[in-house]
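A.B. asks: Predicted structure and sequence below. I'll ask about it afterward.
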Amino acid sequence: MKLHPWALGAALLVPPGAGAVELSIATVDNGHMIRMQALTPHFEKANPGIRVKWVTLSEGDLREQVSADIAGKGGRYDVVTIGMYEVPIWARKGWLRPFQPDDRYDAGDLLPAMRKGLSLDGKLYAAPFYGESSMLMYRRDLLHKAGAALSYQPTWDEVKKVAAKLHDPAAGVYGICLRGKPGWGDNMALLTTMVNTFGGQWFDMSWRPRIDSEPWKRAIGFYVDLLKNYGPPQPAHHSFNENLALFNAGKCGMWIDATIAASFVSDPKQSKVADKVAFAQAPTAVTPKGASWLWAWSLAIPAGTTRADAAQRFVNWATSREYIELVARTDGWARIPTGTRTSTYKRPEFLQAAGFAFHEAMAIAFTDPGNSTLPKSPYVGVQFASIPEFQAIGNETGRRIGAALEGQMSVDEALSAAQKMAEAEMRQAGGQAAAK
């Protein structure tokens, strides 16, 4: 039997007669991560000295538990699934080990936006498992039936008009599905892009919060009105997975979310409407800046792990070109994790299988975290501000907007409360000095 390249040196990890090294890996409960778990026996077979233990959590629970463990140096996990927000902040605090690509890895093949977003001072501190921007997915059959059309990059006003035409709850179809579940990585991921394109920002150049500004009021008012009139029931309970299930069941006329969803909604094994889906870029309002987000779910190694060698070996395997080809062999090219490597978008097999490839590549390529707002901003990030204080501010703002969506307060009341909370948070942190 031919020895797998990752098995080279694996015997050195475990002395003869000793038990296997057990890696504890924390990840999010979405489709690509579930597939990775199913393919883990391939890694274990090639690395007989390593066994993998998975801890799979919802997005909010993952962030909460991993953040607490890392900050408290609990040592519970050997590999964690985190994103572009956490990586540079945690690396600067010394909470992460640098990622060490092996000889086969080809870090130069990583998309520049992903490599840059996961680095600090030019050094990678995480490896992207899949990357994404955001875009609009829609039912072309429903638009045709309604006599409606969408531009390649529509405006939010255009989206609202089409949602009104598609909305038919009696037939089980809602005009539009959007994230409503509170959280900086849930509803605020979408809402920050809306605020950006409506001309707003989180902080001005003096690090003053701008949550109660007119662009925020216009963007959030538009969002609440859109979902109340043309969204599904109880939208404040819906985030990525809930809206994915609705769309795949044929209940959403349009959905604006992560580009990675395209591989799921166009998969006939998962989606009842796979052959009826079309794609467009994320909507704009007064500016195209920051209209679509940029993110990479990535694998990182906590500084406190005692199983660093095995962890590095796993991260190299799971984020490699060879892993992408393994998924292609077992599940097809349309189901590979995308948004990480230049070579992926040069594979004829992928381009032929994935009707969304061009739209996804364009969304990623034209999203600039360093220039995502119309007024100049002091922070890097599209759907987040890359400062430690943002997580608490984003979560609390999301909670208040969720309350407005449920009718518990007005939009102005929600944003006023969020503004006061953000001001207090920044005062306590020392403002700009703490942000650095």
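C.D. replies: Okay, I see it.
A.B. asks: can we go C-alpha only for contacts and neighbour counts from here?
C.D. replies: Noted.
A.B. asks: In contact with Ala68: list those residues for me.
C.D. replies: Counting by CA atoms under 8 Å, 6 or more residues apart in numbering, Ala68 touches no other residue.
A.B. asks: Report the buried residues of whichever strand or helix holds it.
C.D. replies: Per DSSP states H and E: Ala68 is located in helix 59-71. With burial defined by 16 or more other CA atoms under 10 Å, the residues of helix 59-71 counted as buried are 59-60, 62-63, 66-67, 70.
A.B. asks: quick one: Val277 from Ser372, how far?
C.D. replies: Distance, Val277 to Ser372, using CA to CA, to the nearest Å: 29 Å.
A.B. asks: hmm, back to that, tell me the one among the buried residues of helix 59-71 nearest to Gly430.
C.D. replies: Ser67 (21.6 Å; CA to CA).
A.B. asks: could you measure that closest one against Gly60, distance?
C.D. replies: 11 Å.
A.B. asks: same question, Ala354
C.D. replies: Counting by CA to CA, the separation of Ala354 from Gly60 is 29 Å.
A.B. asks: Strands of the stretch 51-200 of the chain, residue ranges please.
C.D. replies: Per DSSP state E, counting those that start in this stretch, the stretch 51-200 of the chain carries strands over the ranges 79-82, 96-97, 119-120, 123-124, 127-132, 134-139.
A.B. asks: Below is structure B, check it against A:
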Amino acid sequence: MYYSKLLVGLAGTAFALSASAATELVIATVNNGHMIEMQKLTPFFEKANPDIKVKWVTLEEGTLRQRVTTDIATKGGQFDVMTIGLYEAPIWSKKGWLKPIATDTAYDVDDILPAIRNGLSYENKLYAAPFYGESSMLMYRKDLADKAGIKIPDQPTWTQVKELAAKVHDPKAGVYGICLRGKPGWGDNMGPLSTVANTFGGQWFNMEWKPQLDTKPWHDAITFYVDLMKAYGPPGASANSFNENLALFNEGKCGAWVDATIAASFISDPKQSKVADKVAFAQAPIAVTPKGANWLWSWNLAIPASSTKDEAAQKFIRWATSKDYINLVAKQAGWGSVPTGTRKSTYANPEFQKAAKFAEAEKKAIDSANINDATLPKSPYIGIQYAAIPEFQAIGTAVGQQMSAALSGKVTVDQALKTSQTIAEREMKKAGYYK
């Protein structure tokens, strides 16, 4: 009896020790649909890796960026895996803040779309693994366009989009002509606004690194945007970002929306969208040039150099960004719900093609985005809707506040751009880019 009690006690102690010995991975991520799905599927990873427990820190996009930037710059060590963007990856890998991603044959790194893979590599090494990738495109209500007698070409102009917005705008019926981001932030309103500026012939900085925000292309682009949104946008648009516009579109309240291609999988999902069977897709609108009209972005998983749990972190990243993970999502939620924009094999899959009527337009947008040649005048920076320099975060956010103020009518477009130019010049001079 004593021995059996002793054995039970020892077994309990061993179990407790093994449980306490489990590696806890703290992962910081953004609060969007695909990341929330990943959290739901984490038990599959933990079951296959009983020695690893995952703890999620889920944050709104702007807060996530602040938290992970502060943590990695100060070597805070709060997170073992971070969700970072295409903007941070080249800057942080160059600074030595990230660990390279350890890939094996099964992971098949060559299956990653070239545009995304190149953006996440430094000196031919992958420093962040893409969880999903995106460009931007036009999503619109085909039923409303047909009713208005408007045919949208595969590559529309902003003028054509404005015509569509004007024809379908019917606030009394709860339909607004167009939904675009207005919430301030370099990754919020300045994402789409930078592409509008690009295609109107603008750039953030010229070859001498002098800011170009008070030039005619920017003035034309922002005037067009403000006029468009004031005439045909929803009320309170200056507070709307991706999630707010997604909710409006899914409720049938947007005639057109130019935003991340990733939205296509949500607005065409009948479980989420009231207009799933009424949507159509086209390339992002152009003005005087097609250059930089559609952005390139990916949300990626990366390991800060300060992490002491490298082996467990690498395992998790390989799992969450693998072909097997995509198949798991397809099995659990259907092919229309898989994270897109990362792997060639996803787009080659007949099941995905059948479920995702947006697949062709999305891949075309991603493949055509070029982070090394996104502006009509030559630019010294990498990036389409951002400039991949450390100072851009602060500049982009400050400019975003001015653009949001112009949209809400607190300042004129001229005032907003003049103030933006002053802020950008001050920051770039302070950082030593020019005198």
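C.D. replies: Sure, I can see it. Because the structure is predicted, anything quoted here is derived from the model rather than measured.
A.B. asks: how big's the offset between the helix holding Ala68 of the first structure and the second structure?
C.D. replies: Aligned to the second structure and superposed, helix 59-71 of the first structure gives a mean residue distance of 0.7 Å (mean CA distance after the TM-score superposition for the first structure).
A.B. asks: gap between that helix and the chain center?
C.D. replies: Put simply, helix 59-71 of the first structure sits 16 Å off its chain's centre (CA atoms, centre = their mean, to the nearest Å).
A.B. asks: Same check on stretch 54-61 of the second structure?
C.D. replies: In terms of CA atoms, centre = their mean, the centre of stretch 54-61 of the second structure is set 16 Å apart from its chain centre.
A.B. asks: residues in contact with that stretch?
C.D. replies: Stretch 54-61 of the second structure is touched from outside by 24-31, 39, 42, 46, 64, with contacts defined as CA under 8 Å, 6+ apart.
A.B. asks: would you turn those into TSV with secondary structure and distance to Ile152 of the second structure?
C.D. replies: Formatted as TSV, the contacts of stretch 54-61 of the second structure follow (DSSP: H, G, I helix; E, B strand; the rest coil; distance: CA to CA, whole Å):
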residue	secondary structure	distance to Ile152 of the second structure
Glu24	strand	51
Leu25	strand	47
Val26	strand	46
Ile27	strand	42
Ala28	strand	40
Thr29	strand	36
Val30	strand	33
Asn31	coil	33
Gln39	helix	38
Thr42	helix	41
Glu46	helix	47
Leu64	helix	37
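A.B. asks: Give me the most central residue, the first structure.
C.D. replies: Among the residues of the first structure, the one closest to the centroid is Trp295, at 4.7 Å (CA atoms, centre = their mean).
A.B. asks: Give me the aligned partner of that one over in the second structure.
C.D. replies: Under the alignment (TM-score structural alignment), Trp295 of the first structure pairs with Trp297 of the second structure.
A.B. asks: sorry, back to before: who has more neighbours, Val277 and Ser372 of the first structure?
C.D. replies: Higher neighbour count among Val277 of the first structure and Ser372: Ser372, with 28 against 22, using other CA atoms under 10 Å.
A.B. asks: Contact partners for the closest residue to the more buried one other than its chain neighbours?
C.D. replies: Spatial nearest neighbour of Ser372 of the first structure, excluding adjacent residues (CA to CA, 6 or more residues apart in numbering): Gly290 at 4.2 Å. Counting by CA under 8 Å, 6+ apart, Gly290 of the first structure touches 193, 196-197, 367-369, 371-373, 382-383.
A.B. asks: cutoff 10 Å now
C.D. replies: Residues in contact with Gly290 of the first structure (CA atoms under 10 Å, 6 or more residues apart in numbering) are 192-201, 282, 284, 366-374, 381-383.
A.B. asks: among these, which ones are buried?
C.D. replies: Applying 16+ other CA under 10 Å to these, the neighbour count classes 192-201, 282, 284, 367-369, 371-374, 381-383 as buried.
A.B. asks: returning to that earlier point: isn't the residue nearest to the centre of the first structure right up against Thr338?
C.D. replies: No. Counting by CA atoms under 10 Å, Thr338 is not a contact partner of Trp295 of the first structure; they are 11.8 Å apart.
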